Structure formats: C-alpha cells, structure tokens
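**Q** when you get a sec, could you give me coordinates for this:
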Amino acid sequence: MNTENTGCLTAVARGIALVVVVPLRLLWDAFAYVMGFLWRWLLAPVGRALGWLIEHLLVIPLRWLGRWVLAPVGRALWWLVHTLLLIPLRWLGERVLLPVARALWWVVDLLLVTPLGWLWRHVLAPVARVVGAALAWAWGIAGRISRAVGRALRWTLWHAVGRPLAWTYRVLLTPVGHWLRAYVLRPATEVARAVRAATREVWRALFGGPRRPGRGTTGGPGAYSG
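**A** Take a look at the predicted model:
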C-alpha cells in the first residue's frame, strides 16, 4: 500500500473519531462542570450543615449524657450491687456455707464413708473372695460331675437301646430284608414285568398298535404293527 492511500485512511479515521469523540467529550465536560458546581455550592454546604446539626444535636448531647448521667448511674448501681449483694454473698459463703459444707462432709465421712470403707476392706472384700473361690471350685466339681453323668448316660443308652437295636438290625432285619428282596420282591417284579408284556401283546393283537408317524390311516382289528 502506498503512502498516499495510508494518509487518506488516517485522515478518514481521524475525521470519524472527531465526529464520535467530540460530542462525548463535550457532554463529559458539561457533566463534570455541573457536578463540580453542585458539589461546591450545594452538596458540600448541605453536608457541612448536616454534619454540624448531627454533631450538636446528637453526638454532643449523647456524649454529655454518657459522661455526666449514664457513667455516674452505672458506677452507683455497681457500688450498690457490690455492697448490697456481692459482699454479703461472699461473707455468707466464707462464714456460713463453707463451714456448714465442711461440717456436713465431716459427718458424712465419719458416719458413712469411713464405716463403709472399713466394712468393705475387712468384711465384704474377704467374704467376696471366699465366695468367689467357693463358686469357682463348685463350678469345676459340677463340670466333672456333669461329664461323668454324661458318660454314664451314654454307656447306659448304648447298652440298653443302641446295642440291642444294632444287634436286631444286623442279625434279624438285614437277613430278612435280603430274603424278601431275593425271594419276594425280585420274583414279584419279574412277574409284574411279564404280565405287562403279555398285556401289551394281547392289546396289540386285539386292537392293533399305536399310529405310526407318517401314516394317515388308523389301525383296525388285525392291523398288527410288530
């Protein structure tokens, strides 16, 4: 791009910028002038007047009230509470309640804590140890007796019930079962099988066999399908 074209573009851009920026700058300067005028001749005096009024009508009276009324009243109230409540309560605690509590604890310790401690150390603890040892010894003896009784019951039940049942099963029931299976059940099964086979042969001879797959006719009497 040559120098002449660049100069033309720069001139056009500057012209557009002047057209846009100059009105905005004029508006900004006017706004700043108006605000400065208002601040100098209106807002600042009004603010100073309000500050003077708040200072003289609120802050100074409150400060005077706190210094000359509230603070003396607070000190007087604290003196009254301290003199009429705290000092009597402290005296009552130190002179009455604490001695009474010490006396009560001395009585409780003398009549209850010390006798109970002596009773526990010299009576209850030894008795508890003796009873515990006796219970442990009795528990062991009971376990031995229980095991002996269990062994005796097992021996008795075996010789009274188990051994006769085992002998009966081994000597009587087993041979009888073998005999029944060999001479009753097996022949009966063979007879039943022969009867079923004969029945099927008779049925086929009289009514024919069942329909074979692929045939459209039904078998009648004499249509034997062997």
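**Q** rest of the way, CA atoms for contacts and neighbours
**A** Will do.
**Q** what's the spacing between the host helix or strand of residue 62 and its chain's center?
**A** Here residue 62, judged by DSSP states H and E, is contained in helix 60-65. Mean-position distance between helix 60-65 and its chain equals 60 Å (C-alpha atoms, centre = their mean, to the nearest Å).
**Q** list the helices and strands that helix packs on?
**A** Where contact means 3 or more C-alpha pairs under 8 Å, 6 or more residues apart in numbering; DSSP states H and E, helix 60-65 is not packed against any helix or strand.
**Q** now it: buried residues?
**A** Using 16 or more other C-alpha atoms under 10 Å as the test for burial, helix 60-65 gives no buried residues.
**Q** contacts for that helix next, please.
**A** The contact list for helix 60-65 (C-alpha atoms under 8 Å, 6 or more residues apart in numbering) is empty.
**Q** any idea which helix or strand comes after that helix?
**A** helix 71-81.
**Q** give me the helices and strands touching that next one, please.
**A** Packed next to helix 71-81, using 3+ C-alpha pairs under 8 Å, 6+ apart, is no helix or strand.
**Q** so which residues make contact with the helix or strand just after it?
**A** Using DSSP H and E, the helix or strand that follows helix 71-81 in sequence is helix 87-92. By C-alpha under 8 Å, 6+ apart, no residue outside helix 87-92 reaches it.
**Q** please generate a structure for the following sequence too, so the two can be compared:
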Amino acid sequence: MESLNPPSQPRQPEGCLVVAIRIPVRIVVLVLVVPVRMAWDALVVIGRFLRDTVFRPLGRALLWAGRALFVWPFVGLWRYVLVPVGQALAWLATVLLVVPAGWLYRYVLTPVGHAVALLGRAVGAGLAWVYTRVLRPIGHGVLWLLKGIGAVLAALGTGVYTAFAWLGRYLFVVPARWLYTWVLTPVGHAVAWCVRGLGWLLGLLATGIGLTLYWTARVLFVLPAVALWRWILAPVGRVLAVVAREVGEALGHAWRVAGRISRAVGRALGTLFRWIFLEPVRWVYRTILTPVGHVIRDAVLRPVAQGVRAVGRVAREALTAARDTARQARADFRRMLVGEPRRPAAVDRREPAARDTRTLGSSTTALTKD
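**A** Just a heads-up that it's a prediction; the model follows:
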C-alpha cells in the first residue's frame, strides 16, 4: 500500500559557504532571541491575566454604566414621554386639522370646484363657437391670400436665381476650374516631389546619426552595466540571498527553541510557586481551617439556625392565632350590630343532596323513584 504522504523532495547539496554561515548565525540569533521570546511570553501571560481579571470586568461594568446612563434613560424617555406626547399630538392634529380640512374639502371646495368647472365648460363652449363660426373662416381667407402672394414671389425668385446662377458659373466656376487644372496641379506635383526628396535625405541623415548614437551608448553605458551586473552585482546578490535565507531560518529555529526554553522556565516557576505558596495554603485549608469550620458549623451555626427556626415557627403560630382571634372578634362585632345573616330556605330538589353519584340500584334515580 502506498503512503498517503507525498514523497519528500531530495535536499539540494549545499556549499561550504552556506554551512560556514549557518552555525554562527544560528548561535548569535539564538542568544539574541531567547530573552525576546521569554519577555514576549511573560507579556502574553500578563496580558491574559489582565484581560481576565481587570479589563473584562471593567468592560462589563462600563457597559452596564453606559446602559444605565445613556440607553435606559433614553428608552424610558421614548417609551413614557415621547410616545404618549406623539400620540396626543397626533390625536390633536387629527381633531384640529384633518377633520376640519376634510369637512372644508367635502362641503366647501368640492361644490365650488364643481361650479367653477361648469362655468369653465360654458366659457369653453362659447369660445369654440366663436372659433368655429368666426375665426376659422377669416383664417382660411387670410391663408388663401398669403398663398397667392407667396406663389408670385416664388416665380420672381426662381427667375432671379437662374440668372445669378448662370452669371456665377461663367464668371467664377469655369475660370477657377481651368486655373486649378492647368496651373495649381502641376505646381503642387513639383512641390510634393521636392518635399519627398528632402524627406528622404533627412531620413538618411537621421538614420546615420541614430546608429552612431546607438553604438556610442551601447559601448559607453550598456556593456559596462552588463558587465557590472553579471560579474559583481549578481554574485553579491546571491551571497546576500543566502545570508538572508539563513538568517530567516535561524530566526524561526531560534524562536521555536526559545519557546521551548520559555515554556520550561514557566513550568519551573509555576512548580516553585505551587510548592512555595499553593501547597502550604492548601495544607492549612485542609488540616486547620476545614476542621475548625466543621466544629464552628456543628457547635455554633446549626444550634443558632435551629433556634432561629424555632423562634420563627413560634412567631408564625402566634401571628396565626392573633389573626384567627381578630377574625372571630370582627365576626362577633358584625353579628352584634346587624344580627345573624339569613339562611337560604330549603328547596325540594329532585337531585340527590349528597355528593354520592347516582346508581341504578338506588331509589334516587328517575327510573326507580316512586
């Protein structure tokens, strides 16, 4: 069966420089990290102790104080002041504003609006009659007159436009076209050929200058920079990378070792504290305080508790007797003033007076009764 764990990668061989750097770095780092780790563990223990014994109770007290000072007063103010006042104001607004406004809208504004709408419809009908019978015929006549004037003006404008177009064509367009075809076009072709030749010369000159500057910069800057990177910076960077990696691994290893040392020191201090303080206190509590407490409980507290219970029982019985006596005296005084209360008259009932259930064998049932 194959193992579930993936096969470990083979460790790459390391040079003597790595081995020579690793051991001194780990020793120095361990010496520097152990006090830091022990101080860190001590701070962690102190922080947890302060969190459990000081900050958490203080936070709960501050939370309770904040609720008592800010939340509960505002809740009481909202529940017992603002809500009733708001409900009263809403009721007043309903009675003083909403109901009168509804009455005003229903019995005043609605009839007035209906009257205004009826008047508006009557005025609209009159204006429609005036538009249909008066303004529309006048408008049609004015429109027919304007169409005739427009037709005359259009005929005159067409003739004038044709004359001006013919004059513009033979005075401006035809001479301009001849000038463009036989003068400007050959001159433009000659200028373009000269500009292309000048551009080719400038391009050739720029290419030569660019190649010269390229090789000059390559020889003066690029090749020295490549040599500096390849033969100086790269080896130094590899050495610094090895040193940084070893320092990081040494820090991790030293931190773990310092944690174990700190844990051992903490356990030793805890054991000393238990032997010096806790065990003597536990022994005193078990061998001295517990028997003394049992003796005090059996000899003092239990008799006192029994006596207190007996006194309480006697006091309760005395209170019960006094209460019964007072009730009996009050009943006698009421009987002396108003007399005996009337007793209800006996009624002949068909049902049995006793609480026993009816059976078929007794004579109290409806079937066997005479």
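**Q** whereabouts in the second structure does the helix holding residue 62 of the first structure align?
**A** Using TM-score structural alignment, helix 60-65 of the first structure lines up with residues 72-77 of the second structure.
**Q** how about the contacts made by the counterpart of residue 17 of the first structure in the second structure?
**A** Using TM-score structural alignment as the criterion, the counterpart of residue 17 of the first structure in the second structure is residue 29. The contact partners of residue 29 of the second structure, by C-alpha under 8 Å, 6+ apart, come to 247, 250-251, 254.
**Q** mind checking the SS state of residue 29 of the second structure?
**A** Of the three states, residue 29 of the second structure takes helix according to DSSP: H, G, I helix; E, B strand; the rest coil.
**Q** quick one: it from residue 18 of the second structure, how far?
**A** Separation of residue 29 of the second structure from residue 18 of the second structure (C-alpha to C-alpha, to the nearest Å) stands at 16 Å.
**Q** cool, residue 164 of the second structure as well?
**A** On the measure of C-alpha to C-alpha, residue 164 of the second structure and residue 18 of the second structure end up 101 Å apart.
**Q** more crowded one of these two?
**A** Neighbours were counted for residue 164 of the second structure and for residue 18 using other C-alpha atoms under 10 Å; residue 18 has more, 14 against 10.
**Q** not counting sequence-adjacent ones, nearest residue to the more buried one?
**A** Counting by C-alpha to C-alpha, 6 or more residues apart in numbering, residue 18 of the second structure lies nearest to residue 242, which is 7.0 Å off, once chain neighbours are set aside.
**Q** do the same with residue 38 of the second structure
**A** residue 262 (5.3 Å).
**Q** OK, contacts around the one you found?
**A** Contact analysis of residue 262 of the second structure by C-alpha under 8 Å, 6+ apart lists 34, 37-38, 41.
**Q** out of the residues you listed, the closest to residue 186 of the second structure would be?
**A** residue 37 (93.0 Å; C-alpha to C-alpha).
**Q** average distance between the stretch of helix or strand that closest one belongs to and the first structure?
**A** Taking DSSP H and E as the definition, one finds residue 37 of the second structure inside helix 16-50. Compared with the first structure after fitting, helix 16-50 of the second structure deviates on average by 2.9 Å (mean C-alpha distance after the TM-score superposition for the first structure).
**Q** gap between that helix and the chain center?
**A** Helix 16-50 of the second structure has its C-alpha centroid displaced from the chain centroid by 41 Å (C-alpha atoms, centre = their mean).
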